[in-house]
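Colleague: I would like to see how this sequence folds:
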Amino acid sequence: MTKAVKNRILYQLNFLKSIGFEYHCNVDFGNNELSNSTLPNNLDELENIVKNCYLCDLCKSRKNILFSKGSKNAQIMFILDEPTASEDETGEFYIGKSGEILVKMIQNVLELEVNDIYITNIVKCKSSEGFYPTHANSCNAYLSKQIEILNPMLIVTFGEKAYKYLVNDNSSFEQVRGNILPFKYYNLLPTFSPSILLRNPSLKKDAYYDMLKIKSILEIT
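Modeller: Presented below is the predicted three-dimensional model:
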């Protein structure tokens, strides 16, 4: 048995142990995706499972897992693609320059506090190589369960990668950005990622109007 196979078996065993299994009969190496129905209907229990996740190779390089931050009763859910290097280092959301932009959007435009928003990432661990669908697929059931439990009035995706992965839509991001779109049982608004706003400050005006649209939705509920 090769070292790689042994490591995959260990990851599977550790994960199963974390969700209460004492043993199992078979390990299927052909599919690392979880079933949404096997996960708990409680965000705290779900977070504990994610903190002990070994479903992909990011478990070997991560410093911290970024599961979520904010109210479990939030009406708005922010979804980004993956943690930043600063967030991975500290284990906290809203760290670094991109985090500062998000805080300003929430406080100055939405006139809310960060804990009024529920924020998470598609990929819960930082990758040194960037956002990869294979890593996102390993986290997909976790994110789906978060959405299901929170049942937000509005989902806001930040950046093209987060939007296209979540919705599986290859439309031009410029065409969908800033629009209220149907997504399963929810409303979804795609907007620019904070990192794009840092590189292209001219886009901040459009992002500002996106936030105003979110605020108007909150005010009529």
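Colleague: contacts, neighbours, all on C-alpha from now
Modeller: Noted.
Colleague: mind listing the strands for this protein?
Modeller: 76-80, 118-121, 154-158, 181-183, 186-191 (DSSP state E).
Colleague: could I get those as a markdown table with mean neighbour count and distance to Val167?
Modeller: As requested, these are exported to a markdown table (neighbours: other Cα atoms under 10 Å; distance: least, Cα to Cα, whole Å):
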| stretch | mean neighbour count | distance to Val167 |
| --- | --- | --- |
| strand 76-80 | 23 | 12 |
| strand 118-121 | 22 | 14 |
| strand 154-158 | 24 | 10 |
| strand 181-183 | 13 | 7 |
| strand 186-191 | 21 | 9 |
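Colleague: looking at those strands, which is nearest to Ser172?
Modeller: strand 186-191 (11.5 Å; Cα to Cα).
Colleague: give me the contacts around the closest one.
Modeller: 151-160, 163, 176-182, 207, 210 (Cα atoms under 8 Å, 6 or more residues apart in numbering).
Colleague: 6 Å instead, please
Modeller: Leu154, Ile155, Val156, Thr157, Phe158, Arg177, Gly178, Asn179, Ile180, Leu181 (Cα atoms under 6 Å, 6 or more residues apart in numbering).
Colleague: thinking again about what came up before, okay, the strands of the chain in TSV with distance to Ser171 next?
Modeller: TSV is the format used below for the strands of the chain (distance: least, Cα to Cα, whole Å):
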stretch	distance to Ser171
strand 76-80	18
strand 118-121	21
strand 154-158	15
strand 181-183	12
strand 186-191	12
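Colleague: what's the closest of these to Asp28?
Modeller: Nearest to Asp28, of the strands of the chain and by Cα to Cα, is strand 118-121 at 26.4 Å.
Colleague: what is the closest one packed up against?
Modeller: Counting contacts by 3 or more Cα pairs under 6 Å, 6 or more residues apart in numbering; DSSP states H and E, strand 118-121 packs against strand 76-80.
Colleague: tell me which strands and helices the strand it packs on is in contact with?
Modeller: With contacts taken as 3+ Cα pairs under 6 Å, 6+ apart, strand 76-80 sits against strand 118-121, strand 154-158.
Colleague: one more to line up against the first:
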Amino acid sequence: MIEVSQLNAGELAALLHFHADAGVEFLLEDEGIDRFAEFAASAAIRVPAQTAAPQERAQRPSERQSAAAAKPAPRPVSATAVAIPGEEAIEMARRAAEAATNLAELKQAIDSFEGCNLRASARNSVFPSEAGALPILVFGATPSAEDDREGIPFSSAHGELLAKMFGAIGIDVAQTTLAHTVPWRPPGGRPPTPAEAEICRPFAMRLIALAKPRFVVMLGNFTTRFFTGSTEAIHALRGQWFEIGTPPTQAVAMLHPQDLMTAPLSKRLAWADLLAFEQRMKQANA
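Modeller: So this is what the prediction gives:
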């Protein structure tokens, strides 16, 4: 077995990435625990108990009844939360979203919403409470582990790369409005189910209506399909413009920062899309 102390920096980074991809988000113990030793100790305790079993069976009924009465009653098992049917949950989300008159109220509605099971497993609702100074709304798919922990969209390495991407064309991403189509991180970072996505849709559409952006940037496969209904992959949709929301807002599909991390050769495609986006903004402002 290789000790951690024997790994170099690159191997340690690879190991951390492996655990992150597997859904491990936190180390709950400061020191390692030898589970094999724990099991051996537990087995050693069980052996004397088994040898004492015949003597216990030889007890008179009255003695067994007294022993049973002395044992504490088991704790009641908490009832499992009843799932709200999909159509009813979508309607609940629609009513909650439409009642919000600004982004702060919309975030509050999301924080208190109980119609989506993702809210129960997430630490925070990751959603903007106010719009940025620039009329650009950037949507990712779902919060990362860091986003979930901080309650802030794009607070991980994805956000750092996103800032560099937009900074290359002179846009301060901190002045845009950053959000996710689904405001709660699914367990282990799995993709949202179609039902979960539909429950979250009213909140995303209401965000567009309240933020009133001039442009929406849809990052990655899930986000672009979420808003356009297309089944094509992002490499087929990137650079294309759509109209989404009511009233219609111009939206462009782009590669997600994760796409660039996974395939660095895609950076040239992202750069071409950013230049086209810059040109589109200049034409709109002319």
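Colleague: now the helices and strands packed on strand 76-80 of the first structure in TSV, with distance to Ser35 of the first structure?
Modeller: Below are those laid out as TSV (distance: least, Cα to Cα, whole Å):
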stretch	distance to Ser35 of the first structure
strand 118-121	19
strand 154-158	22
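Colleague: go through the ones you listed and name the closest to Lys97 of the first structure.
Modeller: Across these, Lys97 of the first structure has its closest neighbour in strand 154-158 (15.1 Å, Cα to Cα).
Colleague: how much does that closest one deviate in direction from strand 186-191?
Modeller: Between strand 154-158 of the first structure and strand 186-191, the angle formed by their directions is 30 degrees, by axes from the mean of the first three to the mean of the last three Cα atoms, to 10 degrees.
Colleague: how close does Tyr11 of the first structure sit to Ala141 of the first structure?
Modeller: 17 Å (Cα to Cα, to the nearest Å).
Colleague: go on, Val167 of the first structure?
Modeller: Val167 of the first structure is 14 Å from Ala141 of the first structure, by Cα to Cα.
Colleague: so those two - more neighbours on which side?
Modeller: Ranked by neighbour count (other Cα atoms under 10 Å), Val167 of the first structure and Ala141 place Ala141 first, with 19 against 13.
Colleague: contacting residues for the more buried one?
Modeller: Neighbouring residues of Ala141 of the first structure by Cα under 6 Å, 6+ apart: Leu34, Asn36.
Colleague: identify the residue of the second structure aligned to it.
Modeller: When the second structure is aligned by TM-score structural alignment, Ala141 of the first structure is paired with Pro202.
Colleague: buried residues of stretch 268-275 of the second structure, list them for me.
Modeller: Residues Leu269, Ala270, Trp271, Asp273, Leu274 are the ones in stretch 268-275 of the second structure that count as buried (16 or more other Cα atoms under 10 Å).
Colleague: which residue packs closest to Asn221 of the second structure, ignoring adjacent ones?
Modeller: Nearest residue to Asn221 of the second structure in three dimensions, chain neighbours excluded: Ile234, at 4.9 Å (Cα to Cα, 6 or more residues apart in numbering).
Colleague: ok, of the contacts of strand 186-191 of the first structure, which one's closest to Glu33 of the first structure?
Modeller: Comparing the contacts of strand 186-191 of the first structure against Glu33 of the first structure with Cα to Cα places Thr157 closest, at 22.1 Å.
Colleague: and the counterpart of that closest one in the second structure, how close does it get to Val138 of the second structure?
Modeller: Under the alignment by TM-score structural alignment, Thr157 of the first structure pairs with Met218 in the second structure. Distance of Met218 of the second structure to Val138 of the second structure, computed by Cα to Cα: 6 Å.
Colleague: for Val126 of the second structure, same thing?
Modeller: Per Cα to Cα, Val126 of the second structure is found 14 Å from Val138 of the second structure.
Colleague: in the first structure, what residues pair with stretch 11-24 of the second structure?
Modeller: For stretch 11-24 of the second structure, there is no aligned range in the first structure, judged by TM-score structural alignment.
Colleague: can you report how many residues lie near the counterpart of Asn170 of the first structure in the second structure?
Modeller: Mapped onto the second structure by TM-score structural alignment, Asn170 of the first structure lines up with Thr231. Neighbour count for Thr231 of the second structure, taken as other Cα under 10 Å: 13.
Colleague: for Ala263 of the second structure, same thing?
Modeller: With neighbours defined by other Cα under 10 Å, the count for Ala263 of the second structure comes to 10.
Colleague: that one matches what in the first structure?
Modeller: Using TM-score structural alignment, Ala263 of the second structure lines up with Asn200 in the first structure.
Colleague: which residues in the stretch 1-150 of the second structure form helices?
Modeller: 9-21, 35-51, 53-57, 61-70, 86-99, 103-111, 118-121, 145-150 (DSSP state H, counting those that start in this stretch).
Colleague: same check, this time on the stretch 151-286 of the second structure
Modeller: Using DSSP H, counting those that start in this stretch, helices in the stretch 151-286 of the second structure cover 157-167, 194-211, 220-228, 234-237, 257-262, 267-285.
Colleague: now the ones you listed in JSON lines, with distance to Ala9 of the second structure?
Modeller: Formatted as JSON lines, these follow (distance: least, Cα to Cα, whole Å):
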{"stretch": "helix 157-167", "distance to Ala9 of the second structure": "18"}
{"stretch": "helix 194-211", "distance to Ala9 of the second structure": "39"}
{"stretch": "helix 220-228", "distance to Ala9 of the second structure": "30"}
{"stretch": "helix 234-237", "distance to Ala9 of the second structure": "33"}
{"stretch": "helix 257-262", "distance to Ala9 of the second structure": "19"}
{"stretch": "helix 267-285", "distance to Ala9 of the second structure": "25"}
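Colleague: roughly how far does Ala93 of the second structure sit from Ala14 of the second structure?
Modeller: In this view, Ala93 of the second structure and Ala14 of the second structure are 40 Å apart by Cα to Cα.
Colleague: among these two, which residue is more densely surrounded?
Modeller: Between Ala93 of the second structure and Ala14, counted using other Cα under 10 Å, Ala93 has the larger neighbour count: 24 against 11.
Colleague: distance of the more buried one relative to Val126 of the second structure?
Modeller: Ala93 of the second structure sits 16 Å away from Val126 of the second structure when distances are taken as Cα to Cα.
Colleague: between the helices of the stretch 151-286 of the second structure, which one is closest to Asn117 of the second structure.
Modeller: helix 194-211 (7.9 Å).
Colleague: appreciated, that's everything.
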